[in-house]
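1. output the structure for:
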Amino acid sequence: MSPTSPGLYLVEVALPVPLDQTFTYRHAVAADDERGIAVGDLVRVPFGRRKVLGLVIAVRFSAQDVRELDGFRLKNVQQVLGEEYRILGDRRRLADWLATYYVLPLGMVLPLFHPPRPGTKGRAARSNPAEYPDVDAAGIQLTAAQQKIVTEATAVLERRAFEPMLLHGVTGSGKTEVYLTVIGEAVARGRDALFLLPEIALTPQTLARIRARFGDQAAAVHSGLSAGQRCRVHEAAARGEIKVVVGPRSALFAPLRDVGVIIVDEEHETSYKQDETPRPWSCWAAPRRIWRACTTRCGGGSAWPNCPNASGERCRRWKSWTCGGCLSPRASARS
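-> Below is the predicted model of the structure:
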């Protein structure tokens, strides 16, 4: 029976608690409820005296009005959040990998995949006048070396293959322009892009430059935004209204529909490593999100590549490119 059909269902839910098990709840689907409940849904449930968010792992129909299971009284699911908060596909595979790699219950990595207080309504952030110099994409001419990198990345996008790339270039060598050109190729093919930055402070200037290219299709997400603003970006990305998400390590978990490229700028920075449990390191987690979908390119860029990725390149895990020289004098662009 479909989980959208009227009736009583027993729902297995993974919760953000340090217990390697799921918890069973009851959920009654009314005759006029078109939403129902399904695997991957984010739900709000009672747990002790608290109300917590959990991930639906399994759903089974119950022909009887079951109120107890193994001697424990079953509680009801209090809320099924909107479809924008479902965790499926590459995000679910990434959650499974994080839980396995860091030896944690699946529910413990769940908070990474949704904003605080999901479902909170928020208004669009008030737009401020541009505080950074505009860079006209039409006036920029890539050097031969930079164009070669873009051509290689575009070929990977065409094949929908996975290929990590390490881009090495000094400040001012045009790394950011290479990133934006590759993102443009992904968006032109209907794909999405993630642009990760090591610090929130770098987000406004990078977002201004990206919005000059992609307009309202680009948005930032970080802890400096209100819960409502973060929910608004999350929901818009899940609906396909946002194609490029910019931000620090938390942006990696944005619910973009079809990620074509992930940029990890200044990938040598230690701030990509989270201090709190589950302590994911974005430089490792980013390739895992797209490698398991096998449909995209992951790029890391730095003037000082870190040792793990540099050695990975020598082991042929990463293809290494050097972004030498500067952009054509027709236009200048910051790295």
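2. CA atoms for contacts and neighbours, from now on please.
-> Fine.
3. after the longest helix seen in the chain, next one along is what?
-> For the chain, the longest helix by residue count, based on DSSP state H, is helix 144-159. Remark: after helix 144-159, the chain's next helix or strand is strand 163-168, criterion DSSP states H and E.
4. what is the helix or strand following that next one packed up against?
-> Where DSSP H and E defines the elements, the next helix or strand beyond strand 163-168 is helix 175-188. Counting contacts by 3 or more Cα pairs under 8 Å, 6 or more residues apart in numbering; DSSP states H and E, helix 175-188 packs against helix 144-159, strand 192-196, strand 259-265.
5. to check against the first, give me the structure of this:
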Amino acid sequence: MQKKYADIIVDISHEKLDRTFQYEIPGELSEQAVIGAAVEIPFGNGNRMIKGYIVGLSDKPEIEAYRIKKIADIKPEGVKVESQMIKLAGWIKENYGSTMNQALRTVVPMKEKVKAKEKRCIMLLADEEEAHRLKAQYEKKHSTAKLRLLEALIENKTISYETAARDLKVSATVIKAFETENIAEVISENVYRNPVRERDQDQYDIELNAEQKFVVEAIMDDYDKGIHKTCLIHGITGSGKTEVYMELIDRVLKKGKQAIVLIPEIALTYQTVMRFCQRFGNRVSIINSRLSKGEKYDQILRAERGEIDVIIGPRSALFTPFRNLGLIVIDEEHEATYKSETIPKYHARETAIKRAELAGATVVLGSATPSVDAYYRAQKGEYRLFEINARTNEAELPEVYTVDLREELKSGNRSILSRKLRELMEDRLRKKEQIILFINRRGYAGFVSCRSCGHVMKCPHCDVSLSEHRNGKLVCHYCGHEEPSVKKCPGCGSSYIGGFRAGTQQIEDVVKKEYPDARVLRMDMDTTREKDGHEKILSAFAEGKADVLVGTQMIVKGHDFPNVTLVGVLAADLSLHSNDYHAGERTFQLLTQAAGRAGRGGKAGEVVIQTYSPDNYSVTAAAKHDYASFYREEIAYRSLMGYPPVSNILAVLVSSKNNEKAAETAEYLKQMIIRDFAGERLRVIGPADESISRVNDFYKKVIYIKNEDYTLLTRVKDNLEKYADEGDLGREVYVHFDFNPMNSY
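-> A predicted model of the protein is given here:
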């Protein structure tokens, strides 16, 4: 019988991830030896028994077989969090394509050594009689520094070291003298760096409506029966999904469990965290990329020690090391930011479902505009679907106007602002109500369209827009199709054809010029670079310090501004004609989310959508708040073209500093796929240059493979990994993988 070997790490703290030790698996333990299993092994020269975890399995010994020690025992770990996380890393490696090391670095929170933050206090030791004797002595000798310190200690018994040094101007020498003479003692304690600023906790007294209660009771009924089916809440904008999440979390916390709440962007953290803090107090914390190393380190420690029960953050918060995880909520689940753009290119939704499976927890997805993937699975019965169709406080959905920019051009209006939008802006400024102007630059990739008739230059093979390159060509980033750039519209002959160039800065300038008395705030990547940049802008707008907020997609997601009664969507077509198959879906989502910012208070809201494609199904469905009609059109298109979720796509990414080598390797891999999977009806597209074909002197090629069977695509990935491991590709070439990419390459 062939011997089996296990790669074992003896400590899953970050510094040790690079070092594994190979052990032989005894025959009687072979069935229990799986990735993530906790083992006992003889370690070091003295063969002392220590604990480790299996992170890899192999048939090949790395050194002479007789020198390899045997695993002593495999421990049944149950729901031990370390085992769960290693199993999760193994699952990510298999399903998304990466090394185990890359997967572990993603899943195991960073534990870089960070100096603990200390709080020092000075405590009076002398009794009252002794203290007053010393006070008289210091007064007599004019020892003013000692007198100031002693008087403060007599009054307060304990004062902070910082107060003594900063406010009382007492030197370290004086404090040391008090310690030497046993007058006082300096006490040090470690304190957490807390990224959530402590605020007075308001009384939480929100009552759920009938629809919200139904969703909560149905999910918890399953939960109590041990049924942990993934749930999708499709609730219109302003329907109170966050209140449902909080009630579910409250119920789970009362069972001694913990909860993770994923949000799509840092911009949502401020308002979301404040609502959770109002209900759950100091048992809530956050993790995101803008925290310092010390703040991140402390939140991981607090989670491991059970000192917090709820963590809120973007994708990476999914890997918080809670030991009693009961619930994972993914708010705005449709967002593309839930898909990692670095290796491993995992999707947080699928990964959350796997983590919940390992922990015995439930996943709740929520969105006003569910992803086509999630809604498709709900329609098939894989997820349990809930609908919330009414806004809280009986607020009405806003009225939406669609403005045809082709008609604006014909009438002589070449401004970024349409006549209808100007009219409504003047009205709102007069009434002292607030306005959001949203420029839809999401997915913009240099598509070319006609401002006279709306015609867009598209690929004849893939039904996505062609991208304008500087070499004077229009290129498809799926199949590599090229054609010359055009000077006149092939549809109507107009010379008004080209790309779109306006940004938030230009819009801000236009608004200030047209309405010089209006107070304007701009929110984009430039204005939010500093720490707390999002919070400062959103707080100022919420407090009424500005009349108009101009920004990109970060301003239209999840925010609640009761005084906003007008939203203007500028250039809806930028995402409608981005060069990948998600274009219609993203446009519908962004327009619906943007419209949802208007009329959330007691006042009626209005929305103006400016577009060159007013008849496109994504635009018309968003204007009517009609997800069902959008989904019917979109899923028919995906079925026809073989796009996810009806089918699956594997992108094979090849890069090299040698362009010829990259091209040769990509073609070689394509031929290997065709040869090794000849009977599997795979559709192989490419290889083609990526949209940015050269980055840091690396030339980049892509092959797309389509098939309904995800497992078959993972077999293709495994096969190609073997070619890479065996050195057939050469050391000059790198091969990576992306399953169901959220953006075209």
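6. give me the TM-score for these two chains.
-> The TM-score (TM-score structural alignment, normalised by the length of the first structure) is 0.73; 275 aligned residues with a Cα RMSD of 3.1 Å.
7. save the helices and strands packed on helix 175-188 of the first structure as JSON lines, and put in mean neighbour count and distance to Glu313 of the first structure too.
-> Putting these into JSON lines (neighbours: other Cα atoms under 10 Å; distance: least, Cα to Cα, whole Å) gives the following:
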{"stretch": "helix 144-159", "mean neighbour count": "16", "distance to Glu313 of the first structure": "16"}
{"stretch": "strand 192-196", "mean neighbour count": "27", "distance to Glu313 of the first structure": "20"}
{"stretch": "strand 259-265", "mean neighbour count": "27", "distance to Glu313 of the first structure": "15"}
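8. Ile290 of the first structure is nearest to which of the ones you listed?
-> The closest of those to Ile290 of the first structure is strand 259-265. By Cα to Cα, the value is 7.4 Å.
9. what stretch of the second structure does that closest one fall on?
-> Aligning strand 259-265 of the first structure against the second structure (TM-score structural alignment) gives residues 325-331.
10. hey, which strand is longest across the first structure?
-> strand 50-62 (DSSP state E).
11. show me what secondary structure element comes after that one.
-> If you walk from strand 50-62 of the first structure toward the C-terminus, the next helix or strand you reach (DSSP H and E) is strand 68-69.
12. residues in contact with that following strand?
-> With contacts defined as Cα atoms under 8 Å, 6 or more residues apart in numbering, strand 68-69 of the first structure is touched by Leu74.
13. picking that back up, closest to Asp65 of the first structure out of the helices and strands packed on helix 175-188 of the first structure?
-> The closest of these to Asp65 of the first structure is strand 259-265. By Cα to Cα, the value is 42.8 Å.
14. and that closest one, what does it pack against?
-> Under the contact definition 3+ Cα pairs under 8 Å, 6+ apart, strand 259-265 of the first structure sits against helix 175-188, strand 192-196, helix 282-291, strand 297-302.
15. which residues touch that strand?
-> The contact list for strand 259-265 of the first structure (Cα under 8 Å, 6+ apart) reads 157, 160, 179, 182-183, 186, 191-198, 283, 286, 290, 295-302.
16. now it and helix 175-188, what's the angle there?
-> For strand 259-265 of the first structure against helix 175-188, the angle by axes from the mean of the first three to the mean of the last three Cα atoms, to 10 degrees is 170 degrees.
17. next one: strand 259-265 of the first structure to chain centre, how far?
-> Distance of strand 259-265 of the first structure from the chain centroid (Cα atoms, centre = their mean, to the nearest Å) equals 10 Å.
18. can you state the direction angle for it and strand 297-302?
-> Going by the same axes, to 10 degrees, strand 259-265 of the first structure is angled at 10 degrees with respect to strand 297-302.
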